[in-house]
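Novice: I would like the atomic coordinates for the input below:
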Amino acid sequence: MTVGLTGSIGMGKSTVAAMFIEAGIPVFDSDAEVHALQGAGGRLVPAIAAAFPGSTRDGSVDRALLGPMVLGDPAALKRLEAIVHPAVGEERAAFLATNADAPIVVFDVPLLFETGGESRVDCVVVVSAPADVQRARVLSRPGMSVEKFEAIRAMQLPDAEKVARADFVVPTGGSHEETRRAVHAIIACLAAREPPSS
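Specialist: All right, here's what the predicted structure looks like:
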C-alpha cells in the first residue's frame, strides 16, 4: 500500500511524517532526497550549476541563491524540475525496492497534487491546520518574510482543495497527542484494507 503524504507549507507535515516513522512505517522524504542530491557532492550539483549559473556555493546548491531564480518564473521552475524529478524518481524506485516487504510505505511529497503525484500512490493523506496557525508557524521560521510566504503559497494548491481531494486528513491545529491519534487511526484503517493488486 503506497501512501502519498502532503500538505501546504507550515501545516506540520514533517511532524506527521515522523509519527509514521515512529509507528514503524517506512517514509520516503522527497525534500530530504532533493537536499542530498543538491548538497555537497550531490550528483545534481553540476547540472543545476550549468542551468542556473550563480546558484551554487562551496560545491552545493544554495537554496537562497537558487530560490529567486525560479520563484515566480514558471519556465525556470520547469527547467529545474526537469533536472530534479527524474533523479528523485530513481531514488524513489530504490526506496521501494529496499522496502518491498513493508505492508505500507509513505511518500512525503510537498507538491504531490501540483505535480500529479497522487496518480502514483494508492491513497493520499493531507496534513492541515487553520490558516492563522499555518501563518504563525511559517513566519516564525528564520529568513522567512510575508512576501516569501505568499510566493510559496501561491505555488501550492489551496489547503481546502487538498483536503477535498484527500483520502484521509490529519489535523495539526491541536496537540501532538491528537495528531498522533489521527495518524494511528489512519495506519489501522490502511492495515485493514485489502492490498492493491499490482
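Novice: all contacts plus neighbour counts: C-alpha atoms, from now on.
Specialist: Noted.
Novice: what separates L66 from A76, distance-wise?
Specialist: 10 Å (CA to CA, to the nearest Å).
Novice: who's in contact with G143?
Specialist: Listed by CA atoms under 8 Å, 6 or more residues apart in numbering, the contact set of G143 is empty.
Novice: Second chain to compare with the first, below:
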Amino acid sequence: MIVLGLTGSIGMGKSTTAEMFADLGCPVHSADAAVHRLYTGAAAPLIEARFPGTVRSGVVDRGMLGTRVLGDPAALRDLEAIVHPLVRAEEVRFLAEAREAGARLAVLDIPLLFETGGELRVDRTLVVSAPPEVQRARVLARPGMTPERFEAILKQQMPDDEKRRRADFVVETGDGLAGARRQVETILAGLTGDENKAGTRI
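Specialist: Next comes the predicted model:
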C-alpha cells in the first residue's frame, strides 16, 4: 500500500482536495478532524492542565487556545507535544485498517507535513497550492479572520514555494474544482498503476 502525505498552507484547498481522493475510493485520514475529536476527548484535560481556562464543559475552546499560542513559540511547542502523539496514534490505527482492507493507496491529510518531518512517515508527498492573491482572498473571507491573524498563521507555516519544491506532486486549485479534480485523478491513476483509467474509482 502506498501512503500519500497531502498538505498545503491555509486557504490552498487542502481539505477539498483530500475529499476528492475520498470520493475516488481512497481511505483518507484528516489530522484536522482528528484534532477536533481529541479536543472533545483525550486531549482536553491535558490542554487544560497546560493552558488553564481554555477548556469549557470538557471541550477545548479553539479560539481561546489560538490566542494563547499564536505568536508564542514555546507555548506552541507545548501544545504540539500534547496533540501530535495522539494524532499519530490515530494515524497508525488508520493505516493498519486500510492495509487490512486491501487499499492500494491511503492518504494522510497533514497540515504541517513538512514542518513536522511528516514526510518521513509517507511514501509520496502532495502539496495543494494556489496563487497568493487567491489564498489571501479565501482566508480573509472566513468568519473571524483578520489580516493580522492570517499573517501570524503564515509565519508558522513553511512558504508555499518551498513546499512545492519538496513535494512529489502539486495540485493547483486556483482555477477551480474541475481542474483540481482532473489533477487528482491523474495522480491517483499513476500511483495505483491505472494510467489508462483516470477518472475511475479504485
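Novice: TM-score for these two?
Specialist: Put the two chains on top of each other and the TM-score (TM-score structural alignment, normalised by the length of structure 1) is 0.95; 191 aligned residues with a CA RMSD of 0.9 Å.
Novice: Of L66 and A76 of structure 1, which one has the most company?
Specialist: Shown here are L66 of structure 1 and A76; by other CA atoms under 10 Å, L66 has more neighbours (18 against 15).
Novice: so how far is L80 of structure 1 from that one?
Specialist: Counting by CA to CA, the gap from L66 of structure 1 to L80 of structure 1 is 10 Å.
Novice: same thing with G67 of structure 1?
Specialist: Counting by CA to CA - G67 of structure 1 and L80 of structure 1 are separated by 11 Å.
Novice: So between these two, which is more surrounded?
Specialist: Neighbours were counted for G67 of structure 1 and for L80 using other CA under 10 Å; L80 has more, 18 against 13.
Novice: The nearest residue to the more buried one once chain neighbours are set aside: which element?
Specialist: Leaving aside its chain neighbours, L80 of structure 1 sits nearest to I48 (7.2 Å; criterion: CA to CA, 6 or more residues apart in numbering). In this assignment (DSSP states H and E), I48 of structure 1 forms part of helix 45-51.
Novice: Would you mind getting the average deviation of that helix from structure 2?
Specialist: Superposing on structure 2 places helix 45-51 of structure 1 at an average distance of 0.6 Å from its equivalents, by mean CA distance after the TM-score superposition for structure 1.
Novice: Give the aligned range of that helix in structure 2.
Specialist: Counting by TM-score structural alignment, helix 45-51 of structure 1 pairs with residues 44-50 of structure 2.
Novice: What residues sit buried inside the matching stretch?
Specialist: By neighbour count on 16 or more other CA atoms under 10 Å, the buried set for stretch 44-50 of structure 2 is 44-48.
Novice: before we move on, what about stretch 71-90 of structure 1?
Specialist: Buried residues in stretch 71-90 of structure 1 (16+ other CA under 10 Å): 80, 84, 87-88.
Novice: Looking at these, which one is closest to A185 of structure 1?
Specialist: V88 (29.6 Å; CA to CA).
Novice: and the closest one, what does it touch?
Specialist: V88 of structure 1 neighbours (CA under 8 Å, 6+ apart): 30, 33-34.
Novice: Give me the distance between it and A188 of structure 1.
Specialist: 29 Å.
Novice: One more: T98 of structure 1?
Specialist: On the measure of CA to CA, T98 of structure 1 and A188 of structure 1 end up 23 Å apart.
Novice: do the same with P26 of structure 1
Specialist: In terms of CA to CA, P26 of structure 1 sits 15 Å off from A188 of structure 1.
Novice: More neighbours: those two, which one.
Specialist: Comparing P26 of structure 1 with A188 by neighbour count (other CA under 10 Å), the higher total belongs to P26, at 21 against 11.
Novice: In contact with the residue nearest to that one when sequence neighbours are not counted, which residues are there?
Specialist: Computed as CA to CA, 6+ apart, the closest residue to P26 of structure 1 that is not its neighbour in sequence is V105, at 5.2 Å. Applying CA under 8 Å, 6+ apart to V105 of structure 1 gives the contacts 1-3, 25-28, 99.
Novice: Please list only the buried members of those.
Specialist: 1-3, 25-28.
Novice: Report all helices and strands that the helix or strand containing T67 of structure 2 contacts.
Specialist: Using DSSP H and E, T67 of structure 2 sits in helix 62-69. Under the contact criterion of 3 or more CA pairs under 8 Å, 6 or more residues apart in numbering; DSSP states H and E, helix 62-69 of structure 2 touches helix 73-100.
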